[in-house]
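Participant: got a predicted structure here, sequence first:
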Amino acid sequence: MENKIPRLFSPNAWICAVFSHNFTVSQRITDHIKEYKCTRCGQEMTDTAQGFIAKLTPKFRETNAYIAKIHKRRRSRKVFAENDFSRAS
């Protein structure tokens, strides 16, 4: 999928302004937090801690990367513990 840069006067941005965005999930951070990208204009959004959707700023991008790192580490520990427990039985 090509990277679309949001522009002020693109026809797709006008379509999004009139008919709303067409967001698809671009990245899963955790089971509850996702990043979304509009297929027409390229605008990026993310889930917030309060459950709302907000514009993906550099601060949110950094926070999501850190949360993804923690989530990945916890999942790997959980899988390791489950495998270790199943071998002991």
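Facilitator: In hand now; what should we look at?

Participant: CA atoms for contacts and neighbours, from now on please.
Facilitator: Will do.

Participant: contact partners for the most centrally placed residue in the chain?
Facilitator: Against the mean C-alpha coordinate of the chain, by CA atoms, centre = their mean, the closest residue is Glu35 at 1.8 Å. Shown in contact with Glu35 (CA atoms under 8 Å, 6 or more residues apart in numbering): Val25, Ser26, Gln27, Arg28, Ile29, Glu44, Met45, Thr46, Asp47, Leu56.

Participant: how about the closest residue to the first one other than its chain neighbours, secondary structure?
Facilitator: Sequence neighbours aside, Tyr36 is the residue nearest to Val25 in space, at 4.4 Å (criterion: CA to CA, 6 or more residues apart in numbering). In terms of secondary structure, Tyr36 is strand; the call rests on DSSP: H, G, I helix; E, B strand; the rest coil.

Participant: alongside the first one, take a look at this:
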Amino acid sequence: MDHMSIKTTFSLGKLYCNTFGHRYRVTKKVTSHINEYQCMLCNCEATNDDKGKLTQLTPQLKDINETLVSFHKKKKHAF
């Protein structure tokens, strides 16, 4: 019988974030009011939602942000 081991990783950063909250820094400026953030301790990613609050950065939101960057650049160069 094969022995399967479950690998768990303990991170002080994750423990700190669960207790006190994340320490985000801006990693990408999408538009003047939408940014992408990454926690300096646990490396989780977040972005602004449509109401301006921080939400977890999903692949779908990442694609939306890329599209916004594209539109924003086109608009900026049109003027």
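Facilitator: Nice, thanks for sending it over. Everything quoted here is computed from the prediction, not taken from an experiment.

Participant: on that earlier part again, quick check, the residue nearest to Val25 of structure 1 in contact with Ile53.
Facilitator: No - with contacts counted by CA atoms under 8 Å, Tyr36 of structure 1 stays clear of Ile53, the gap being 9.1 Å.

Participant: the more surrounded of those two?
Facilitator: Tyr36 (23 against 15; other CA atoms under 10 Å).

Participant: so the strand or helix carrying Thr55 of structure 2 corresponds to what in structure 1?
Facilitator: Assessed by DSSP states H and E, Thr55 of structure 2 sits inside strand 54-56. Under TM-score structural alignment, strand 54-56 of structure 2 corresponds to residues 53-55 of structure 1.

Participant: centre of the chain versus that stretch, how much separation?
Facilitator: Put simply, stretch 53-55 of structure 1 sits 10 Å off its chain's centre (CA atoms, centre = their mean, to the nearest Å).

Participant: now it on structure 2. Mean distance?
Facilitator: Average distance, stretch 53-55 of structure 1 versus aligned residues of structure 2 after superposition (mean CA distance after the TM-score superposition for structure 1): 0.6 Å.

Participant: Thr8 of structure 2 - that's part of a helix, no?
Facilitator: No - using three-state DSSP, the assignment for Thr8 of structure 2 is coil, not a helix.

Participant: for it, give its distance to Asn43 of structure 2.
Facilitator: Counting by CA to CA, to the nearest Å, the separation of Thr8 of structure 2 from Asn43 of structure 2 is 17 Å.

Participant: likewise Thr19 of structure 2?
Facilitator: 16 Å.

Participant: just His77 of structure 2 next, same as before
Facilitator: Per CA to CA, His77 of structure 2 is found 34 Å from Asn43 of structure 2.

Participant: neighbour-wise, which of these two wins?
Facilitator: Asn43 (14 against 8).

Participant: the more buried one: what secondary structure?
Facilitator: coil.

Participant: understood, closing this out.
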